[in-house]
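S.K.: Structure, please.
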Amino acid sequence: MKIAALQMVSSPDVSHNLARAAALVAQAAARGAELVALPEYFCLMGRRDTDKLALAERPGDGPLQDALAALARKHGLWLIGGTLPLQVPGDPDHATNSCLVWSPEGRQVARYDKIHLFRFDDGERRYDEAATLCAGPATPVAFEAHSRAGESFRIGLSICYDLRFPELYRALMHPPCDLLVVPAAFTYPTGQAHWELLLRARAVENQCHVLAPAQGGTHENGRRTWGHSLIADPWGEVLAMQAEGEAVVMAGLNLARAAEVRQQLPALTHRRI
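M.R.: Prediction:
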């Protein structure tokens, strides 16, 4: 099954971002992708952290969710909607950073709320997601996707900063996933240091493919994200990558390759903890 990571440079203009997302999904579909993933905050890179709160939708009801469902249905593919903000009942000052998944029929099949909230301060750049976000429940989320050829794939969800917490991915391996998805908006300094290193490590230690769609470039709000959206195989080999700018990053999700790696080096069966 062909899979695609969509790299974006999202802006404070929601309509523009939706149009660019739709164009990239269409490009991926035209190239034969059956599963497509958008990056974190595909819908908005605001001028202020609080901008996302005005955009937050009720679960299952809102223009962003409707647009993504329609895209999945139009192109007949599995669509992992990067992340978008969802309302927290009784707390207008916070939202969840949520990854929603739609089937080729446009039906929502999974929701994962980001568990680990990013905080960073190097004296020049400061970020604290907890100021506007509520962490999701510490429950791993995976779903089953089916290719047009009839193959089934178990796909585990995570978001950006989750990448630094390998215990989440270990928990997703009961039973083992075939693909781990990591939509992200990594900062430039942290991405330059750790992005590819951590993604390849997650692929190697869990012996499965990794799909990582990212924000990649300089945004209108002045923030620069690392990009380097990539797809890695179960041996940690990078199959495709785009450094910066809008892109459709594609490769094949190969069950036989994962089976070969797990047979030759059965590390998953050797776990003791």
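S.K.: hey, let's count contacts and neighbours off CA atoms from now on
M.R.: OK.
S.K.: Next, count neighbours for residue 5.
M.R.: Residues near residue 5, counting by other CA atoms under 10 Å, number 34.
S.K.: scratch that, residue 222 is what I was asking about
M.R.: Quick note: residue 222 (other CA under 10 Å) scores 10 neighbours.
S.K.: this one as well, want them side by side:
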Amino acid sequence: MTRAALLQMTSGIDPAANARILTSGVEGAASGGATMLFTPEMSGLLDRDRDRAAGSLAREEDDRVLAAVREAAVKHGIWVHLGSLAILRDDGKLANRGFVIDDNGAIRASYDKMHLFDVDLPTGESWRESNSYAPGERAVTVKTPLGVLGLAICYDLRFPDLFRALSDAGATLLAVPAAFTRPTGAAHWHVLMRARAIEAAAFVIAAAQTGVHEDGRATYGHSLVTDPWGELLLDMGEAAGLGFADIDPARVEHARSRVPVIQHRRPIPTVEAL
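M.R.: From the prediction side, this is the model:
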């Protein structure tokens, strides 16, 4: 049995302030007995004003938030899944990139969000991630102290083929850091998280943004951990802060022996349209 910590944040427009929250979260997670900390999507900067945000963007090797979290991981002897940062690419586009950092500060894996949130909501909210971000092109798993972790980010949650590929590749845990809008969160957050866990017979760990942010957006919160049977082990509600959940690998084997969905998967044939 190992312990996971989740940091629920209300990230703002100042990367230095967000870095202080993150490093404090690393310390708190380690003090609480966690082996690994999970943080939300866009942990380092959440700003829909592109001109203002531009001055805070950096390449991976120059990103100060990433450097601060790597240093904190070493100091406190804990792994961190830094849910995602806005990383400047050489082509001028951005990557919505998550990082798995070990307790020596090494980056063990990174993942660029594959599915971009280009959506008009009934509330009048309109989002066009593809105006600034380039989509990732590969699925990623990585060995961690909690087990084999499959990486996803926020809107990826709605595309079950990604999670099938991750569990086919051996993932027993699925990370879904997020900054869900309130309307979509209220409608779909819990049911989709539980569905992905049940389909893959794997843990889902979803650290989320919450509250009203400096750039005016509002996010849903409810960072959660779901076990492989779809049982909620943690739901953090709307308050920012740290939450903890114990991860028992035996739950994966138990779920997969009761309903062997991984074993029963078959290739999907070409659809015959009649």
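S.K.: would residue 236 of structure 1 count as being in a strand?
M.R.: No. Read with DSSP: H, G, I helix; E, B strand; the rest coil, residue 236 of structure 1 is coil and lies in no strand.
S.K.: Could you find the counterpart of it in structure 2?
M.R.: Aligning on TM-score structural alignment places residue 236 of structure 1 opposite residue 230 in structure 2.
S.K.: how about the nearest residue to its match, chain neighbours excluded?
M.R.: residue 194 (4.9 Å; CA to CA, 6 or more residues apart in numbering).
S.K.: what's the longest helix in structure 1?
M.R.: helix 188-206 (DSSP state H).
S.K.: ok, now which ones touch residue 68 of structure 1?
M.R.: 79, 81, 102, 106 (CA atoms under 8 Å, 6 or more residues apart in numbering).
S.K.: For these, please prepare CSV with the additional fields secondary structure and neighbour count.
M.R.: CSV is the format used below for the contacts of residue 68 of structure 1 (DSSP: H, G, I helix; E, B strand; the rest coil; neighbours: other CA atoms under 10 Å):
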residue, secondary structure, neighbour count
79, strand, 26
81, coil, 27
102, strand, 25
106, coil, 22
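S.K.: and which of the residues you listed is nearest to residue 262 of structure 1?
M.R.: residue 79 (27.7 Å; CA to CA).
S.K.: Surely that closest one touches residue 39?
M.R.: No. Counting by CA atoms under 8 Å, residue 39 is not a contact partner of residue 79 of structure 1; they are 11.4 Å apart.
S.K.: Off-centre distance for the longest helix of structure 1?
M.R.: The chain centroid and the centroid of helix 188-206 of structure 1 are separated by 14 Å, computed with CA atoms, centre = their mean, to the nearest Å.
S.K.: what range in structure 2 does that helix sit on?
M.R.: Matched against structure 2 by TM-score structural alignment, helix 188-206 of structure 1 falls on residues 182-200.
S.K.: Check which residues of the matching stretch are buried.
M.R.: 182-183, 185, 189-190, 192-200 (16 or more other CA atoms under 10 Å).
S.K.: Equivalent analysis for stretch 164-173 of structure 2, please.
M.R.: 164, 165, 166, 167, 169, 170, 171, 172, 173.
S.K.: How many neighbouring residues does the match of residue 236 of structure 1 have?
M.R.: Residue 230 of structure 2 has 22 nearby residues by other CA under 10 Å.
S.K.: for residue 55 of structure 1, same thing?
M.R.: 19.
S.K.: List the contacts of residue 239 of structure 1.
M.R.: 230, 231, 232, 233, 251.
S.K.: All the strands of the stretch 151-274 of structure 2, in order from the start?
M.R.: Here the stretch 151-274 of structure 2 has its strands, by DSSP state E, counting those that start in this stretch, at 173-175, 203-206, 210-212, 218-220, 224-226, 232-235, 241-247.
S.K.: and those as JSON lines, adding distance to residue 113 of structure 2?
M.R.: Below are those laid out as JSON lines (distance: least, CA to CA, whole Å):
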{"stretch": "strand 173-175", "distance to residue 113 of structure 2": "12"}
{"stretch": "strand 203-206", "distance to residue 113 of structure 2": "15"}
{"stretch": "strand 210-212", "distance to residue 113 of structure 2": "20"}
{"stretch": "strand 218-220", "distance to residue 113 of structure 2": "18"}
{"stretch": "strand 224-226", "distance to residue 113 of structure 2": "20"}
{"stretch": "strand 232-235", "distance to residue 113 of structure 2": "24"}
{"stretch": "strand 241-247", "distance to residue 113 of structure 2": "24"}
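S.K.: Looking at these, which is nearest to residue 23 of structure 2?
M.R.: Residue 23 of structure 2 sits nearest to strand 241-247 of all these, at 12.2 Å, using CA to CA.
S.K.: before we move on, back to that, so which of the strands of the stretch 151-274 of structure 2 is nearest residue 35 of structure 2?
M.R.: That would be, of the strands of the stretch 151-274 of structure 2 and by CA to CA, strand 241-247, which comes in at 9.9 Å.
S.K.: tell me what the closest one is packed against?
M.R.: Secondary-structure packing of strand 241-247 of structure 2 (3 or more CA pairs under 8 Å, 6 or more residues apart in numbering; DSSP states H and E): strand 2-8, helix 15-31, strand 232-235.
S.K.: What separation do you get for residue 235 of structure 1 and residue 124 of structure 1?
M.R.: Distance of residue 235 of structure 1 to residue 124 of structure 1, given as CA to CA, to the nearest Å: 37 Å.
S.K.: before we move on, what about residue 200 of structure 1?
M.R.: According to CA to CA, residue 200 of structure 1 and residue 124 of structure 1 sit 29 Å apart.
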